[in-house]
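Asks: predicted model and sequence follow; I will ask about them next.
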Amino acid sequence: MSILCFLPPYFESIYILLALLEQEVVDITSRLAKGEGEFKVFGDKRFLWVTDDLSLTALLTAKNLKKEFKLKPLTWGLTKKEMLSWAAFLVFLLIAFSFFNRYQQNKEHKARLLAIEKQKLADDINKAAR
């Protein structure tokens, strides 16, 4: 039986877990001492109840991890073809939004120019009336 224990010293909740884990280790070792068997606790040697030193970085290196524990890209259950289709659709939506935005800006610009022309015409008529 083995226990891996790596506890960072900066979490308060971890200290509570450490106290519980230490008591659990003491209980298990006392039970195993009565019977037969070997009990190993792997972890940082700072803890008195750790029997074998094992570094967390050595444990988590990519070459030591099994394939099922390595990170996989998140695909939301989509195939590669479906992801490409959604990506193309989103690009199309962005382009369509861009063109619509440009159209609205041109329309507003023309409306401003027309308002300026109307104001100039009104100014000319007022000037001629005086």
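Replies: All right, it came through fine. Predicted model only: the values in this text are computed from it and were never measured. Numbering: from 1, shown residues only.
Asks: C-alpha only now, for contacts and for neighbours.
Replies: Will do.
Asks: and the top helix by length along the chain, what does it pack against?
Replies: Longest helix in the chain by number of residues, with DSSP state H as the criterion: helix 80-129. Applying 3 or more CA pairs under 8 Å, 6 or more residues apart in numbering; DSSP states H and E, one finds that helix 80-129 makes contact with no other helix or strand.
Asks: that's a strand at Phe42, yeah?
Replies: Yes: according to DSSP: H, G, I helix; E, B strand; the rest coil, Phe42 belongs to a strand.
Asks: count of neighbours near it?
Replies: 18 (other CA atoms under 10 Å).
Asks: with Lys127 instead?
Replies: Counted with other CA under 10 Å, Lys127 comes out at 9.
Asks: burial count for Leu113?
Replies: Neighbours of Leu113 (other CA under 10 Å): 12.
Asks: and it, how close does it get to Asn106?
Replies: Distance from Leu113 to Asn106, counting by CA to CA, to the nearest Å: 10 Å.
Asks: second structure follows, compare the two:
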Amino acid sequence: MKASPVRQRRESPAPDLGELRAADIDERIRRIAEFVCEELTRTLELPPEHAVDPKQPPHAQGVGSIMALRLKRLCESNLLIDVDVMLILQAESISELAARLALRIGDGPATALDPESVRTDDDERVA
């Protein structure tokens, strides 16, 4: 009896944040939707012919609470924005989710994940 091959799980390459910020909103949405679809397809181990459809809701494609939490963390760490898990679970489509995320990227608040945008008390004294 042959052992089945072990599948290597790799994360999909995240879109470059600098390029996303420089892109127009339509391109930003397209790149985020592509990233989310690729990540869900990979994580759910779907064959290419059954890839995640950006026009369908996440919940209709196998995204439950655990997967939504994983996607939340992935988006937060790669896009440097806060993502509400309910936004993922209640999205009418992956494209709609991508649009909502894209709108948050442009002028998002400073976070500890983005050291360039964090200001300390020492910065004010030096200025």
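Replies: Received, thanks. Remember, it's a predicted structure, so these values are computed and weren't measured experimentally.
Asks: fetch the TM-score of the aligned pair.
Replies: Here the TM-score for the pair of chains, by TM-score structural alignment, normalised by the length of structure 2, is 0.25; 61 aligned residues with a CA RMSD of 5.3 Å.
Asks: can you pull the buried residues of the one helix or strand Glu76 of structure 2 maps to?
Replies: Per DSSP states H and E: Glu76 of structure 2 is located in helix 65-79. If you call a residue buried by 16 or more other CA atoms under 10 Å, then helix 65-79 of structure 2 has these buried ones: 67-69, 71-76, 79.
Asks: check which helices and strands that helix sits against.
Replies: helix 85-90.
Asks: next helix or strand past the helix it packs on?
Replies: helix 94-105.
Asks: which elements pack onto that next one?
Replies: helix 25-43.
Asks: report the buried residues of the helix it packs on.
Replies: 25, 28-29, 31-43.
Asks: and these, which two are the farthest apart?
Replies: Pairwise distances among those were taken by CA to CA; the largest, 26.7 Å, belongs to Ile25 and Thr43.
Asks: and Arg30 of structure 2, what does it touch?
Replies: 95, 98 (CA atoms under 8 Å, 6 or more residues apart in numbering).
Asks: how close does it sit to Met67 of structure 2?
Replies: Counting by CA to CA, the gap from Arg30 of structure 2 to Met67 of structure 2 is 21 Å.
Asks: which helix or strand contains Glu124 of structure 2?
Replies: Using DSSP H and E, Glu124 of structure 2 falls in helix 121-126.
Asks: and that helix, what other elements does it pack with?
Replies: Against helix 121-126 of structure 2 (3+ CA pairs under 8 Å, 6+ apart) you get no helix or strand.
Asks: and Leu59 of structure 1, how far from Glu22 of structure 1?
Replies: 21 Å.
Asks: okay, those two: which has more neighbours?
Replies: Glu22 (16 against 11).
Asks: list the buried ones in the helix or strand harbouring that one?
Replies: Assigned by DSSP H and E, Glu22 of structure 1 belongs to helix 12-34. Across helix 12-34 of structure 1, burial judged by 16+ other CA under 10 Å covers 18, 21-22, 25, 29.
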